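Undergrad: Here is my input, please return the structure:
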Amino acid sequence: MRVLLVGDIVGKPGRNAFTKVAAQMKSEGRVDFIIANGENAAAGRGPTPEMANALIGAGADVVTLGDHAWDAKEMVAGIDLEERIIRPANFPKGSPGKGFVRVDTPEGPLTVVQLVGRVFMQPSYDCPFQTVDRMLKGMLSSDKAIFVDFHGEASSERMAMGRFLDGRVSAVFGTHTHCQTSDETVFDNGTAYITDLGMTGPKDSVLGREVEPVLAKFLTGVPHKFEVAKGKPTLEGALVDVDMKTGKAEAIERIRIEV
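TA: Below you'll find the model as predicted:
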């Protein structure tokens, strides 16, 4: 099975790029399953349930969120209405929604898990390593094809997670920093890995935002409003080929598509 992993979707340009590319790749049979990170889909902030559902309607089989999951107050209640919208599994106890989902496919079930890092992030998050370890030894012990979105700031933390889960899951892919890395690989024990998928959004920008206000903030220290940039968007991510019977990854390919 070929799985498309889509880096952080930013604002309307990112949503438009995803809609165009996802629909085309699915209709042409180039991908079988799509996992998209939608945590910046609403003008660079967390999406409403309607917006996340629109990404599913556009071709995403699972939409992952991240540290901006609750930016839209409607998502607090709305996340439970669609099981294919997930938030990090190591959010504090009592958080709405859930951190993983199993989706039936013609080749068997595919499980998507999301975690959030703690380095340079909120200290209230539970340990992502211990959280996923418990899941793999418990509720996911019989699952074969498992894809893990590790939403984190520090490259070292994401790399450590990839090594920690090598041979235990099909793929570990980083999101959050919006900068695509070139370290895609399949580890020795069969886990595909990339530190960051990149960003799906306006190419001429600073992490999806207009350049001038960001520069002004760095130069003067004075707060500025960071609007989502306009212009030509790019979809960044990766393609992973997985053996659904064994859960082992066979290949990973980094992609960048200008729309």
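
Undergrad: Please count neighbours and contacts with C-alpha atoms only from this point.
TA: OK.

Undergrad: Go through the top helix by length along the chain and flag the buried ones.
TA: If you go by DSSP state H, the chain has its longest helix at helix 11-27. Buried residues in helix 11-27, counted by 16 or more other Cα atoms under 10 Å: Gly11, Lys12, Pro13, Gly14, Arg15, Asn16, Ala17, Phe18, Thr19, Val21, Ala22, Lys26.

Undergrad: repeat for stretch 131-143
TA: Val132, Leu136, Leu140, Asp143.

Undergrad: can you check stretch 149-157 too?
TA: So stretch 149-157, judged by 16+ other Cα under 10 Å, has buried residues Asp149, Phe150, His151, Gly152, Glu153, Ala154, Glu157.

Undergrad: Quote the end-to-end distance of that stretch.
TA: Start and end residues of stretch 149-157 are separated by 13 Å (Cα to Cα, to the nearest Å).

Undergrad: contact partners of it?
TA: The contact list for stretch 149-157, computed with Cα atoms under 8 Å, 6 or more residues apart in numbering, reads 64, 66-67, 112-121, 158, 161, 172-177, 195.

Undergrad: Report the buried members of these.
TA: The neighbour-count test (16+ other Cα under 10 Å) marks 64, 66-67, 112-118, 158, 161, 172-177, 195 as buried among these.

Undergrad: Which of those residues fall in helices?
TA: Arg158, Met161.

Undergrad: circling back: which of the buried residues of stretch 149-157 lies closest to Val76?
TA: His151 (19.1 Å; Cα to Cα).

Undergrad: Skipping adjacent residues, who's closest to Asp196 in space?
TA: Sequence neighbours aside, Gly174 is the residue nearest to Asp196 in space, at 4.2 Å (criterion: Cα to Cα, 6 or more residues apart in numbering).

Undergrad: one more to put side by side:
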Amino acid sequence: MRFAFFGDVVGRSGRDGLTEHLPGLRRRLGLEFVIVNAENAAAGFGITESTARELFDAGADCLTLGNHSWDQKEALTYIVREPRLIRPLNYPVLSDAPGRGAQLFETEAGRRVLVINLLGRVYMDPLDDPFGAVDRELEACPLGAVADAIVVDMHAEVSSEKMAMGHFCDGRASLVVGTHTHVPTADAQILPGGTAYQTDAGACADYDSVIGNQKEEPLRRFTTRISGGRFKPAEGPATVCGVFVETDPATGLARRVEPIRVGGRLSAHVPEVETARAL
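TA: This next block holds a predicted model:
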């Protein structure tokens, strides 16, 4: 099976980048399933029904969120109606957070893909333990028995917490990938137990920016320690960043992982694959 995960979509630029490039990538790479982190899709903060619809229309099968899940208040009701929108799994039970933190999808070919969204705790919102939450989900829906592929989006600030999650899920998930820091890391690998891993998928955003935002306000705050206004998404052409994974059909574990980068300012990289059949 071939699938791809794309990092944080930032504003109009990121949405336009996916609309331009994702249909072609699906055809070229023979992608059976596509996951997109969309927590910054609406003007850089949160998601709305209309921005989600743009990403679904572009070819996303599932959207994950993060610490900006509820920045747009309509997301609180939209997520109840839209099962393809996934918020972090590890909200406290008493928070009564709407929606779901994990969802099992079925592809057109009849394969089942479990998508799990987690929020890290180091320098992030103090949610419940993401390791305990994902452990329960993986026990309830094991790879190879219930799910043909499992993707874990670890939305976290520090690389060590993301890497720890990768090793914690090794052998039980097809892919563990980090989001939130918006910069693609150069460590795409298959862990010893067979799980594909990358510390951060990067962002779908204009990289002539500060992590997808127009440069002036972040620079002002760093140099003067005084806020001059809100962060605004950069508006130049986006680089679409993500991760391509090919799994073993018998086990659901990864046998190939490569970064994806197309458009914009970063050096382009698209995996070379045989397009005659999707595994």
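
Undergrad: Next step: the buried residues of stretch 149-157 of structure 1 restricted to strands.
TA: Judged by DSSP state E, the buried residues of stretch 149-157 of structure 1 include Asp149, Phe150, His151 as members of strands.

Undergrad: From the chain's centroid, how far away is the longest helix of structure 1?
TA: On the basis of Cα atoms, centre = their mean, to the nearest Å, helix 11-27 of structure 1 sits 15 Å off its chain's mean C-alpha point.

Undergrad: Please apply the same query to stretch 131-142 of structure 1.
TA: That offset, for stretch 131-142 of structure 1, works out to 20 Å (Cα atoms, centre = their mean).

Undergrad: What is the end-to-end distance of it?
TA: End to end - Cα to Cα - stretch 131-142 of structure 1 spans 17 Å.

Undergrad: before we move on, back to that, which other residues reach the longest helix of structure 1?
TA: 9, 31-32, 34, 40-45, 55, 58-60, 200-202, 228, 230-235, 259.

Undergrad: what's next to whichever helix or strand comes after it, contact-wise?
TA: Downstream of helix 11-27 of structure 1, the next assigned helix or strand under DSSP states H and E is strand 33-37. With Cα under 8 Å, 6+ apart as the test, strand 33-37 of structure 1 has contacts from 1-9, 22, 59-65, 175.

Undergrad: Can you list the residue ranges for helices in structure 2?
TA: 11-29, 49-58, 75-81, 130-140, 159-169, 216-224.

Undergrad: Present these as TSV; the columns should include distance to Pro192 of structure 2.
TA: Shown next, in TSV, are the helices of structure 2 (distance: least, Cα to Cα, whole Å):
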stretch	distance to Pro192 of structure 2
helix 11-29	25
helix 49-58	34
helix 75-81	36
helix 130-140	18
helix 159-169	9
helix 216-224	39
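
Undergrad: Which one, of those, ends up nearest to Gly193 of structure 2?
TA: helix 159-169 (8.5 Å).

Undergrad: thinking again about what came up before, buried ones only from the contacts of helix 11-27 of structure 1, please, as a ChimeraX command.
TA: Selecting only the buried entries of those in ChimeraX, with 16+ other Cα under 10 Å as the criterion:
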select :9,31,32,34,40,41,42,43,44,45,55,58,59,60,200,201,202,228,230,233,234,235,259
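
Undergrad: Just the contacts of helix 11-27 of structure 1: which are in strands?
TA: Ile9, Ile34, Thr200, Gly201, Pro202, Pro233, Thr234, Leu235.

Undergrad: So which of those residues is the closest to Arg254 of structure 1?
TA: Leu235 (11.0 Å).

Undergrad: For the aligned residue in structure 2 for that closest one, give me its contacts.
TA: Matched by TM-score structural alignment, Leu235 of structure 1 corresponds to Val240 in structure 2. Contacts for Val240 of structure 2 (Cα under 8 Å, 6+ apart) come out as 6, 14, 17-18, 21, 203-205, 260-264.

Undergrad: mind putting these in JSON lines, distance to Pro98 of structure 2 included?
TA: Output for the contacts of Val240 of structure 2, formatted as JSON lines (distance: Cα to Cα, whole Å):
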{"residue": "Phe6", "distance to Pro98 of structure 2": "24"}
{"residue": "Gly14", "distance to Pro98 of structure 2": "26"}
{"residue": "Gly17", "distance to Pro98 of structure 2": "29"}
{"residue": "Leu18", "distance to Pro98 of structure 2": "27"}
{"residue": "His21", "distance to Pro98 of structure 2": "32"}
{"residue": "Ala203", "distance to Pro98 of structure 2": "26"}
{"residue": "Cys204", "distance to Pro98 of structure 2": "26"}
{"residue": "Ala205", "distance to Pro98 of structure 2": "28"}
{"residue": "Ile260", "distance to Pro98 of structure 2": "32"}
{"residue": "Arg261", "distance to Pro98 of structure 2": "33"}
{"residue": "Val262", "distance to Pro98 of structure 2": "34"}
{"residue": "Gly263", "distance to Pro98 of structure 2": "35"}
{"residue": "Gly264", "distance to Pro98 of structure 2": "36"}
